[in-house]
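In: Provided below are the primary sequence and the corresponding predicted coordinates.
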Amino acid sequence: MSRPSVHEALIYLMVITSASDSDMTDAELSRIGEVVRSWPVFEDFDAEKLIGVAQDCQKRLHGPGGLEAVLEAVAVALPDRLGDTAYAAAFEVAAADLEMRLEEVRVLQLIRRALDLDTLVVAAIAQAAKARLRTLS
């Protein structure tokens, strides 16, 4: 299979995170759409292609090498300077339904390793997401 574009790689990580527990919730799908529509990294991406990219990711997950092959392709496609952005996008999806399942935590660990992210960067992203999503109750 061909190497994904940078936009596709970012979307793949969000899809992988959402699908990790075999239950892509409405909150997670909505968050993927919000990220694609509002984050500057996606400003020149055609949001109409989102569903097709997500379906391509699913095909790759069921193809040779499965998750490991997809993570390798993503790591090659993403410039180092976007590693934290990619992890933040995946974390947004994992946190979208306000609970982090074990499968999502495991996928985030795999993403962190594949992108060779610093532990402090990962902790800062997690803390920022928690602060942003905190409610009064």
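Out: Ah, there it is.
In: contacts and neighbour counts: CA atoms only from here.
Out: OK.
In: what about the closest residue to residue 71 other than its chain neighbours, how many neighbours?
Out: Excluding the flanking residues, the one nearest residue 71 by CA to CA, 6 or more residues apart in numbering is residue 114, at 6.3 Å. Applying other CA atoms under 10 Å, we find 17 residues neighbouring residue 114.
In: who touches stretch 80-87?
Out: Outside of stretch 80-87, the residues within contact range by CA atoms under 8 Å, 6 or more residues apart in numbering are 10, 13, 108, 111-112, 115, 117, 121-122, 125.
In: ignore what I typed, I meant stretch 5-22.
Out: Outside stretch 5-22, the residues within contact range by CA under 8 Å, 6+ apart are 24-25, 28-29, 32, 42, 45, 50, 53-54, 57, 70-71, 73-74, 77-79, 86-87, 89-91, 93-94, 101, 103-104, 107-108, 111.
In: just the ones of the contacts of stretch 80-87 in helices?
Out: Members of the contacts of stretch 80-87 lying in helices (criterion: DSSP state H): 10, 13, 108, 111-112, 121-122, 125.
In: of the residues you listed, buried ones?
Out: Neighbour-count burial (16 or more other CA atoms under 10 Å) applied to the ones in helices among the contacts of stretch 80-87 gives 10, 13, 108, 111-112, 122, 125.
In: included below, for side-by-side comparison, is a second structure:
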Amino acid sequence: MNSEPKLTLSQHEALIYTMVLASAVDTAVKDVELQTMGAIVRFLPVFTGFDPDALPRAVESCMQLVSSGEHGVEEAVAVIRDSLPPTLRETAYALALDVIAADGQALQEELRLLEILRHRLDIDRLVAAGIERGARARWARG
């Protein structure tokens, strides 16, 4: 039996963990992705009440969880799911897409993470397609 206490996150932290996973899944957290996360935390209404200065601590905490073992990504996704109310699961998916789109390319690892998130967060395939289309329109380049 596992005696380790289960990690619980605030909804803000869970959304940040989702963005960090999207950034780190390809093993390289890019500056543009970090800048995107910072802008999202500062300007989206879902982060009202969150101190943007706490962002680096949340990023580091997520990176520690992900690198803690061979199932780090799966554990992080489970913690995100358990910490988010169902009303914010689509938001989490949209934020992951925005971070992935920030550098102008979606790598295979990132696409696989999106698939995992869609399934684990119980996001309907058509809803996910709409969210993806919105991200593609927001991040279009000329």
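Out: Received it, and whenever you're ready, just let me know what you need. Predicted model, so just to flag it, every value in this text is computed and none were measured.
In: roughly how far is stretch 18-38 of structure 2 from the heart of the chain?
Out: Taking CA atoms, centre = their mean, to the nearest Å, one finds the center of stretch 18-38 of structure 2 at 9 Å from the center of the full chain.
In: how about residue 59 of structure 1, what's its match in structure 2?
Out: Aligned counterpart of residue 59 of structure 1 in structure 2: residue 64 (TM-score structural alignment).
In: oh, I was asking about residue 83 of structure 1
Out: For residue 83 of structure 1, the residue aligned by TM-score structural alignment is residue 89.
In: any idea which element that match lies in?
Out: Secondary structure assignment for residue 89 of structure 2, by DSSP states H and E: helix 89-101.
In: picking that back up, okay if I get the buried ones among the ones in helices among the contacts of stretch 80-87 of structure 1 as a markdown table plus distance to residue 1 of structure 1?
Out: Listed next are these as a markdown table, based on distance: CA to CA, whole Å:
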| residue | distance to residue 1 of structure 1 |
| --- | --- |
| 10 | 17 |
| 13 | 17 |
| 108 | 24 |
| 111 | 20 |
| 112 | 23 |
| 122 | 30 |
| 125 | 31 |
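In: return a PyMOL selection command for the buried portion of the contacts of stretch 5-22 of structure 1.
Out: Provided next is the PyMOL selection string for whichever of the contacts of stretch 5-22 of structure 1 are buried by 16+ other CA under 10 Å:
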select buried, resi 28+29+32+42+50+53+54+57+70+71+73+74+77+78+86+87+89+90+91+93+94+103+104+107+108+111
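In: and for residue 86 of structure 2, the neighbour number?
Out: Neighbour count for residue 86 of structure 2, taken as other CA under 10 Å: 13.
In: just the helices in structure 2 please.
Out: 11-24, 31-43, 55-66, 72-83, 89-101, 108-120, 125-138.
In: what's the average distance of the fourth one to structure 1?
Out: After superposition onto structure 1, the average distance of helix 72-83 of structure 2 to its aligned residues comes to 0.9 Å, using mean CA distance after the TM-score superposition for structure 1.
In: quick one: list the elements packing against that helix.
Out: Identification of packing neighbours for helix 72-83 of structure 2 by 3 or more CA pairs under 8 Å, 6 or more residues apart in numbering; DSSP states H and E yields helix 11-24, helix 55-66, helix 108-120.
In: much appreciated, bye for now.
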